[in-house]
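>>> pasting the structure only:
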């Protein structure tokens, strides 16, 4: 991909200064004033730009590169009540060697599981370099006291998780209790220790693009290493326009602070064509500096299968049969 074509934010103002940010989290009033002073989102403009970028296509060598990059960006996920140790071990093996017939196929970025399955996943991934992520903080609803959320996080990290995917309290955010959400993120970040923190905004429940922008900035101000769209447990998950707004937020945050925050769309991303659309969006919005698993991830399960089949198609010229990849 070529260097990004920098576009103005789909809003009407400029980003705040670094001096302003030093004061933002000091009180509920200053945080509210800051969040409601962010540029408003032009919904029509965001939808149109995302739709325009989705029409871009890449071919042959560039497509092969994009597929391998997308594989390296996958957080291979199983978050079901029926998860078993055997399923998690199989997922770990697939994460390490997505295509057992091709040693050149890269591993995925991470495996993401519930805290109870972290010890099993840690054993399955030992020595692989694949990260181990765990959802925590009463995922997916987030409806639990803070001490329960912190205990959930602490247990996952102690068992071997080096990434924590937390959910924000959407009820508190929508009620305008921004500082309560801020304080929870700060506390979870402290509990994570050296583990990276991905903050799930559950954008499908935030009601407006303006709220997506506010929640993105709130999470980054509180110490998030990544901001993530969704749990995958509500009807509306990741979308291109919402991810565009989040990418603009991390780009602007970096311009002010010098700190790069990652973005993770999750839920509903199932095909190679979908993944490439997101990669184009990243390149054209935040820039090619974000085209790395350290700063962009896909929360997915079935996406990897399609990426592997398309990869084989490019290599052989023919689509593989339905038994080419394992079912997750």
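All right, it came through fine. The structure presented is a predicted model; accordingly, all values stated were derived computationally and were not measured. Residues are numbered from 1 along each chain as shown.
>>> use CA for all of it now, contacts and neighbours both
Fine.
>>> Please enumerate the strands of the stretch 51-200 of the chain.
74-77, 110-113, 131-136, 163-167, 196-200 (DSSP state E, counting those that start in this stretch).
>>> How about residues contacting the fourth one?
The reference is to strand 163-167. 131-142, 153, 156-157, 192, 195-202, 231 (CA atoms under 8 Å, 6 or more residues apart in numbering).
>>> Check the last one too.
Residues from elsewhere that reach strand 196-200, judged by CA under 8 Å, 6+ apart: 162-168, 185, 189, 219, 224-231.
>>> again, only this time at 10 Å
Here strand 196-200 makes contact (CA atoms under 10 Å, 6 or more residues apart in numbering) with 133-135, 139-140, 161-170, 185, 188-191, 215-216, 219-220, 222-231, 261-266.
>>> Which of the residues you listed are buried, as a PyMOL select command?
One line in PyMOL is enough to select the buried members of the contacts of strand 196-200, burial here meaning 16 or more other CA atoms under 10 Å:
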select buried, resi 133+134+135+139+140+161+162+163+164+165+166+167+168+169+170+185+188+189+191+215+216+219+220+222+223+224+225+226+227+228+229+230+231+261+262+263+264+265+266
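>>> which helix of the chain spans the most residues?
Criterion DSSP state H: the longest helix present in the chain is helix 240-257.
>>> In terms of secondary structure, what does that helix contact?
Counting by 3 or more CA pairs under 10 Å, 6 or more residues apart in numbering; DSSP states H and E, the packing neighbours recorded for helix 240-257 are helix 18-24, helix 43-53, helix 209-221, strand 226-228, strand 262-264, helix 272-285.
>>> Centre of the chain to the longest one, how far?
Using CA atoms, centre = their mean, to the nearest Å, the mean C-alpha position of helix 272-285 is found 14 Å from that of the whole chain.
>>> Against which helices or strands is that helix packed?
helix 43-53, helix 60-72, helix 240-257, helix 303-316.
>>> And the last one, what's buried?
The one in question is helix 303-316. Within helix 303-316, judged by 16+ other CA under 10 Å, the buried ones are 303-312.
>>> ditto for the first one
Using 16+ other CA under 10 Å as the burial criterion, the residues of helix 43-53 that qualify are 43, 46-47, 49-50, 53.
>>> Comparison target, given below:
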């Protein structure tokens, strides 16, 4: 077991009062207060109904762009499509060079080299003004593979230049109560995110909330992912309905808030899948600000996993500048 894995186990042991076994994790996770579903949904609806001023909307649109993981995750992806995606990430609106760049491009692991090459000097390399390359891994989207395959999937993407890894948890193991197995897999994947220089690619843990069935399960899975070393918790793969919803994201943000109060450590949140309109994305910004604070509205702590959202934001942004909407050929088709 590596130093990192031992450190994660030690931290977890101190919090749950023992080894991260199924029994101890079950006792700890089921000891977390249950979710008031009605209250959660009412609060999400209230936050989603907030109106913002025109000046705030202009800021919000730019902030949304800067928080987007521009994504293509299709079996028909090609190097050419990835290069086109990168070009859009670098210059979202060629007619307005004041438009912010997105936070990252998100692709399958075998597409990482093409994304890194296309980004060139725009590749983040840890800079605040750069664009990250995120790779989905661990037999995305199902997670149905051996641990050896999942770790190889992850380490290959990191070796190819991925800055971030979006892994999927084993939902079958989680729903069966095999929390120790889920914990151990996340810890192992975190170790596989280690680069040659000893630093780590950031790990986003996808819960696939649409398959977890209840808010209580989503809360427990969020705690489990953080205990095991996830840097971000992410709602969905985008391949299962329902994907991201405002109540689910609010529930995950509350876990992040409580973790920060408990440990002082900030964890990121990424709603992904189904967020296509600017007006909906703004609701998420409000929810983040009201739940964990505006300091979370940075690419280091909040992302939108999206492909078509950027187009709508660009159209809304152009409307605020010119007073009218552009035609359908104003933005590229993803």
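That came through fine. Everything numeric in this text was worked out from a predicted model, so none of it was measured.
>>> Next, format the buried residues of helix 303-316 of the first structure as TSV and append distance to residue 91 of the first structure.
Below are the buried residues of helix 303-316 of the first structure laid out as TSV (distance: CA to CA, whole Å):
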residue	distance to residue 91 of the first structure
303	14
304	11
305	12
306	16
307	16
308	15
309	17
310	20
311	19
312	20
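>>> closest to residue 61 of the first structure among those?
When the buried residues of helix 303-316 of the first structure are ranked by distance to residue 61 of the first structure (CA to CA), residue 311 comes first, at 11.2 Å.
>>> The closest one corresponds to which position in the second structure?
Applying TM-score structural alignment, one finds that residue 311 of the first structure aligns to residue 317 in the second structure.
>>> contacting residues around its match?
With CA under 10 Å, 6+ apart, residue 317 of the second structure has these contacts: 57-62, 99, 278, 311, 323, 325.
>>> Now which residue in the second structure aligns to residue 40 of the first structure?
Aligned partner of residue 40 of the first structure by TM-score structural alignment: residue 34.
>>> Please disregard the earlier target; I meant residue 274 of the first structure.
Using TM-score structural alignment, residue 274 of the first structure pairs with residue 280 in the second structure.
>>> Ok, residue 100 of the first structure next?
Checking TM-score structural alignment: residue 100 of the first structure goes with residue 94.
>>> Now do that match against residue 64 of the second structure, distance only.
In this view, residue 94 of the second structure and residue 64 of the second structure are 18 Å apart by CA to CA, to the nearest Å.
>>> what do you get for residue 296 of the second structure?
The value you get for residue 296 of the second structure to residue 64 of the second structure, if CA to CA is used, is 13 Å.
>>> Mind listing the shared neighbours of those two?
Counting by CA under 10 Å, 6+ apart, the residues touching both residue 296 of the second structure and residue 64 are 285, 302-303.
>>> Weed out the non-buried ones from those residues.
Among those, the ones that count as buried (16+ other CA under 10 Å) are 285, 302-303.
>>> what's around residue 160 of the second structure, how many residues?
Using other CA atoms under 10 Å as the criterion, residue 160 of the second structure is surrounded by 17 other residues.
>>> So what's the residue count around the closest residue to it other than its chain neighbours?
The shortest distance from residue 160 of the second structure to any non-neighbouring residue, by CA to CA, 6 or more residues apart in numbering, is to residue 113 (5.7 Å). When neighbours are counted by other CA under 10 Å, residue 113 of the second structure registers 18.
>>> so what's residue 113 of the second structure up against?
If you count contacts by CA under 10 Å, 6+ apart, residue 113 of the second structure has them with 79, 82, 119, 133, 157, 159-162.
>>> what's around residue 96 of the second structure, how many residues?
11.
>>> which stretches of the stretch 51-200 of the second structure form helices?
For the stretch 51-200 of the second structure, applying DSSP state H, counting those that start in this stretch gives helices covering 54-66, 79-90, 112-119, 147-159, 171-175, 179-192.
>>> in the superposed pair, what's the mean gap between the fourth one and the first structure?
For helix 147-159 of the second structure, the mean deviation from the first structure after alignment is 0.3 Å (mean CA distance after the TM-score superposition for the first structure).
>>> again, but for the longest one
After superposition onto the first structure, helix 179-192 of the second structure lies on average 0.3 Å away from the residues it aligns with, using mean CA distance after the TM-score superposition for the first structure.
>>> just checking, what packs against that helix?
Using 3+ CA pairs under 10 Å, 6+ apart, the elements in contact with helix 179-192 of the second structure are helix 3-16, helix 22-29, helix 147-159, strand 164-168, helix 171-175, strand 202-206, helix 215-227.
>>> Relative to residue 292 of the second structure, which of these is closest?
In terms of CA to CA, the element of those nearest to residue 292 of the second structure is helix 215-227, at 15.3 Å.
>>> give me the stretch of the first structure that the closest one matches.
With TM-score structural alignment as the criterion, helix 215-227 of the second structure aligns to 209-221.
>>> and if you look at stretch 177-189 of the second structure?
Under TM-score structural alignment, the match for stretch 177-189 of the second structure is residues 176-188.
>>> In the matching stretch, which residues are buried?
Result for stretch 176-188 of the first structure [16+ other CA under 10 Å]: buried residues 177-179, 181-182, 184-188.
>>> same check, this time on stretch 318-328 of the first structure
Applying 16+ other CA under 10 Å to stretch 318-328 of the first structure flags residue 325 as buried.
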